[in-house]
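S.K.: How does the following fold in three dimensions:
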Amino acid sequence: MELVTILESIIREEGFILLDSTVSPGYAKLVVDTEDGITLDEITRLTRTVKDAGEINELFPEGIRLEVTSPGIDYPMTKLFQYKRNIGRAVRVLHELDNCPSPFEGQISAVENTTVTIENKKSRYSFDLVQIEKCQLVIR
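M.R.: Presented below is the predicted three-dimensional model:
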């Protein structure tokens, strides 16, 4: 079984969501989250669980350098739950809509099914997740 597949399985079993991973020989960096946000204690617990997993020890009997982190405030949103969690917050979105300036800045006003609505004082646009190339919180 491939390392990323094993890691995804462990992370899912522990109730977390894998947002991104970087893997090289003897090293793995995992960006994880939950729908409610992840705490430092949860990251610590997940790190121990991954390091202690039998499948990981079989693949890396000498050990693996493991970095488990939260997405951070400037990390691009990629999952629907991240948009829902940030309703009312200011974002900058790069997108593929023809009738809307890109990047577009505004507040997330609604999230329904796979559609995210972002509006500012002048306009309101709805984006399907597949139309969003990158969306990040705007920190003021």
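
S.K.: Please count neighbours and contacts with C-alpha atoms only from this point.
M.R.: Fine.

S.K.: Now name the helix or strand holding the residue most central in space within the chain.
M.R.: Note on the chain: the residue nearest the mean C-alpha position is Leu19, at 3.9 Å, using C-alpha atoms, centre = their mean. Secondary structure from DSSP states H and E places Leu19 in strand 17-24.

S.K.: Could you also give me the structure for this next sequence, so I can compare it with the first?
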Amino acid sequence: MSKRDEYEKRTEDLLLPIIEANHYELVDVEYVKEGSNWYLRAYIDKEGGITVDDCEIVSRALGEILDKEDFIDSAYILEVSSPGLGRPLKKERDFERSLGDEVEVRTYKAIDKQKEFVGILKAYDKYSVTLAFEDNTEMNIARADIALIRLAFDF
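M.R.: Okay, here's the model as predicted:
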């Protein structure tokens, strides 16, 4: 397990009791370097959406625990936020919740001369996702070929 994976897992373990106590959902935890800074990000959600106050509650509680545990070697910036409208589907529950919703899929390499697809998430399993399109056709895409899958949104 890489340090990054270890930091994300330990943070998730510390975060879950805070999340559950406040009736939120943990969407994701990521530890990433952007420019010269490291960021530890927690994405949370709840029915009706997350507010700035919700993020502050979680950030303060998690910050105190992280200061005590002190398991991350380098300096980092802690951020707690909503996953946003175009949230990526990463975990099993994300796929389950999004069945029947319109999703955007980007692939690493072209499939039939195309790398972006928008359709209804009809099915998924460990190895593939199935999209249904307006013309009543379906497409099965291997999950290993997917660079990004997220909820689609129109403005």
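
S.K.: what's the TM between chain one and chain two?
M.R.: The pair, once superposed, lands on a TM-score of 0.67 when counted by TM-score structural alignment, normalised by the length of structure 1; 137 aligned residues with a C-alpha RMSD of 3.7 Å.

S.K.: ok, average deviation of the helix or strand following the strand holding Leu19 of structure 1 from structure 2?
M.R.: Next helix or strand after strand 17-24 of structure 1 toward the C-terminus (DSSP H and E): strand 27-33. Once the two structures are superposed, the average separation between strand 27-33 of structure 1 and the matching residues of structure 2 is 3.5 Å (mean C-alpha distance after the TM-score superposition for structure 1).

S.K.: returning to what we had before: now do the buried residues in the strand holding Leu19 of structure 1.
M.R.: Across strand 17-24 of structure 1, burial judged by 16 or more other C-alpha atoms under 10 Å covers 17-19.

S.K.: do stretch 106-125 of structure 1 as well
M.R.: By neighbour count on 16+ other C-alpha under 10 Å, the buried set for stretch 106-125 of structure 1 is 106-111, 115-119, 125.

S.K.: Need the max-distance pair from the residues you listed.
M.R.: In the buried residues of stretch 106-125 of structure 1, two members sit farther apart than any others by C-alpha to C-alpha. They are Gly106 and Thr115, at 15.2 Å.

S.K.: Okay, the residue at the greatest distance from the centre of structure 2 and Asp125 of structure 2: tell me how far apart.
M.R.: The outermost residue of structure 2 relative to its centre, with distances by C-alpha atoms, centre = their mean, is Asp135 at 29.7 Å. If you measure Asp135 of structure 2 against Asp125 of structure 2 using C-alpha to C-alpha, to the nearest Å, the figure is 23 Å.

S.K.: Show me what Ser9 of structure 1 lines up with in structure 2.
M.R.: When the structures are aligned by TM-score structural alignment, the residue of structure 2 matched to Ser9 of structure 1 is Asp13.

S.K.: now the one helix or strand that match maps to: how far from the chain's centre is it?
M.R.: In this structure, Asp13 of structure 2 sits in helix 3-21 according to DSSP H and E. Distance of helix 3-21 of structure 2 from its chain centroid, counting by C-alpha atoms, centre = their mean, to the nearest Å, is 14 Å.
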